[in-house]
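Q: Have a look; sequence and predicted model below, questions after that.
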Amino acid sequence: MKIDQDNNRLKSYLAGLFEGDGHIWMPNEYLKKKHNPRFCITFGLKNKELALKLLDIIGYGFIRYKPKNNACVLTISPVKGLKNIIHYINGELRTPKKHQLYKLIDWINKNHNENIIKLPIKKESLNQDGWLAGFLDADGSFSVQHTIGKKRKISCRLRLEQRMYDPITGDSYLDTLRIIAKFLDCNLKTRKQISTGNEYYIIAATSKVSLYIIINYFNNFPLYSSKYLDYLDWKKAAKLILNNQHYTEEGITEINIIRNKMNSKRIEFNWDHLCCLYKK
């Protein structure tokens, strides 16, 4: 039973990660030279260990390194690997990216004599699986704010930013982001990028209620990228806030220590937590 639970956790996590930072490239079927589709997830270069771990789990594909972009791309194109991807994420998706998976399933069914059924969007509560952990590993961030002015302010924030519309289908991400905002007990806001005109949904969870929800969720469904390390530090600060200790002298000192080793200031990385991510 434990192995089945871990396998299901992997499926939902991989689905969320794909819907945050992944895409599926489909070949032009009218060209003479035939190509396989490519399932891709982009990672920051510092997260190559996670990319390598997922490559090992999926069993087929390669990592493409893009040093100029400080990134690497998990790329799956062998048919056996693509079938494994379908096995993992079919029925686990929650956003308009389901259409990319459906096109891949159509291609596999047509070209490799399969009859894979396209499963619908998942509707279960977010606290039932690891989808949100994967989605936040892709598009979320953790920060601890400490401002000193007329009144000192210390806060912990989980921030998520996602485009408003799928660039391929034009379908809205509104329903998905509303569900996430409701789950985290915070507001859903929007912003427009002046340089590109692109519009984004923004979720910023900072209240004590939100902090409690976030900690409980990640106790059951952990992150696996380097954000897991930032989250552990963030959680220390969040617990100080939840216990009303963040404005004590000791609390302020601890907050400053935490802030100085998170995110871009992190210089030490430990990947022991990846041992918990494995296939059945």
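A: Looks like it came in fine.
Q: drop to CA atoms for contacts and neighbour counts, all remaining ones
A: Fine.
Q: residues in contact with the longest strand along the chain?
A: Criterion DSSP state E: the longest strand present in the chain is strand 153-163. By CA atoms under 8 Å, 6 or more residues apart in numbering, the list of residues contacting strand 153-163 from outside reads 136, 139-147, 173, 198-206, 211, 234, 237-238, 241, 246-247.
Q: also this one, for the comparison:
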Amino acid sequence: MNESLCVNNTYLDGEGLLLGPSLFSFIFFINKINSKGKPTLGTRVISTQSSLKIDPNYITGFTDGEGCFYIGLSPDKNYNSGYRVKLSFQIGLHEKDLGLLKLIISYFGVGKISKLASNSVLYRVTSIDELKVIIDHFDRYPLISYKYKDYLLFKQAFELVQKKEHFSVEGLRKIVAIKASINLKLSSNLKNAFPNIVPITIPKIEDRKILNYNWIAGFTDAEGCFFIAHKKSQASKLGETVWLKFILTQHSRDENLLKNFIEIFGCGRFVAKNTKEYGEFIVEKYSDIRDKIIPLFEKYPLYGIKKENYLDFKKVSELINNKSHLTLEGLEQIKQIKSGMNKYRK
């Protein structure tokens, strides 16, 4: 029997489906593999299949944070239109997270992983047949962040390429108009080459709500931070104090998404940062960390290197719960744990 998790009186069953006045059902994605029965690998990285099975909603949550839908255009005299169109879905991570990319390629069954020169690794899907697998996934398990709009634009370009319309000048101009509305938009060279292009209207999308805790786990692996705060304190007998902070960060255009976490968890606050260019959902009340944040990640696990930070975060939570942080020995133990977390983790 599947167990349920309750956060803020919201129940999700063992598959991560929201149960309440309305029942949201999901059709679970069946992994597709290529004709050889395994992922296609880049020449510089050896990827292996994993027995771990990641929930589809985790994949979507992680993509909401780290994924990129890219439309590339480069001059090429071999094409009648004068340009080569290259579509790609990609996720770039630090090499410490190579294991996570291997799980992702195993899930999709398509694409390549390459190791880059800057201590990073890149998962990329470029062929039209393989991109169809990506499109199928995100049609069934839609993105929630502002990136959903980028996906819809990317899908329009994909359909044009699938119909081979990009080989014509008219079709190319349609793709340029789409590119003008997605991600980094047009380069100065493309603006000069296509001076009269009008960006297509970005689809108007209503704010989308978080319906799945596996999505939260994936999004946290991408954009979350498990942080141990430490400062001098005259109120403490030791002259120092420590506390825990759980943080999710996102561009200001997703402010409503971050505020949705307050509703989901029944705790935390939203803070706008850097002249409102980005915002943070922050939880730092210890009882909320102990009773709401940690139980979620115990049931809906992380898969990246961030899991190691979570485990240290949980360890410190246990020390605080036992009042060990009020002793010199316990405080030093916590400071030692903190020194090996996040950017200091080797």
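A: That came through fine. Fair warning: this is a prediction, and the values are worked out from it, not measured in the lab.
Q: circling back: the inter-axis angle of the next helix or strand after the longest strand of structure 1 versus strand 153-163?
A: Helices and strands here follow DSSP states H and E; after strand 153-163 of structure 1, the next one along the chain is helix 174-184. Relative orientation of helix 174-184 of structure 1 versus strand 153-163 (axes from the mean of the first three to the mean of the last three CA atoms, to 10 degrees): 160 degrees.
Q: What are the buried residues along helix 174-184 of structure 1?
A: Across helix 174-184 of structure 1, burial judged by 16 or more other CA atoms under 10 Å covers L174, L177, R178, I180, A181, L184.
Q: Now check structure 2 for the residue matching the fifth one.
A: Spelled out, it's A181 of structure 1. In structure 2, the residue matched to A181 of structure 1 (TM-score structural alignment) is I262.
Q: What of K192 of structure 1?
A: Per TM-score structural alignment, the equivalent position to K192 of structure 1 in structure 2 is N274.
Q: Just give me the neighbour total for K68 of structure 1.
A: Around K68 of structure 1 sit 6 other residues, with neighbours defined as other CA atoms under 10 Å.
Q: give the contact list for it.
A: With the criterion set at CA under 8 Å, 6+ apart, K68 of structure 1 makes contact with nothing.
Q: that's a strand at L74 of structure 1, yeah?
A: Yes: when classified by DSSP: H, G, I helix; E, B strand; the rest coil, L74 of structure 1 is found to be part of a strand.
Q: Neighbours of it, how many?
A: The number of residues packed around L74 of structure 1, counting by other CA under 10 Å, is 22.
Q: OK, contacts around it?
A: Applying CA under 8 Å, 6+ apart, we find L74 of structure 1 in contact with F39, C40, I41, T42, F43, A51, L52, L55, G61, F62, I63, R64.
Q: excluding its backbone neighbours, what's nearest it?
A: Closest residue to L74 of structure 1 in three dimensions, ignoring its sequence neighbours and counting by CA to CA, 6 or more residues apart in numbering: I63, at 4.8 Å.
Q: What is the burial count for the one you found?
A: A count of nearby residues for I63 of structure 1, using other CA under 10 Å, gives 17.
Q: Would you mind measuring from it to K265 of structure 1?
A: According to CA to CA, to the nearest Å, I63 of structure 1 and K265 of structure 1 sit 26 Å apart.
Q: hang on, isn't M26 of structure 1 packed against C40?
A: No: taking contact to mean CA atoms under 8 Å, the distance of 11.2 Å between M26 of structure 1 and C40 leaves them out of contact.
Q: Among the two, which residue is more densely surrounded?
A: Taking neighbours as other CA under 10 Å, M26 of structure 1 and C40 compare with C40 leading, 22 against 15.
Q: Let me know the distance separating the counterpart of that one in structure 2 from K209 of structure 2.
A: Alignment note (TM-score structural alignment): C40 of structure 1 maps to Q90 of structure 2. Distance from Q90 of structure 2 to K209 of structure 2, counting by CA to CA: 24 Å.
Q: mind checking the SS state of C6 of structure 2?
A: strand.
Q: I'd say it and L18 touch.
A: No: using CA under 8 Å, C6 of structure 2 is not in contact with L18; the gap is 10.3 Å.
Q: Need the residues touching each of the two.
A: Overlap between the neighbourhoods of C6 of structure 2 and L18 consists of L12, taking contacts as CA under 8 Å, 6+ apart.
Q: Looking at these two now, which is surrounded by more residues?
A: Residue environment comparison for C6 of structure 2 versus L18 gives the larger neighbour count to L18, 20 against 13, counting by other CA under 10 Å.
Q: and the more buried one, what is it in contact with?
A: Contacts for L18 of structure 2 were tallied using CA under 8 Å, 6+ apart; they are T10, Y11, L12, F24, L211, N212.
Q: Please list only the buried members of those.
A: Neighbour-count burial within those applies to Y11, L12, L211, N212; the criterion is 16+ other CA under 10 Å.
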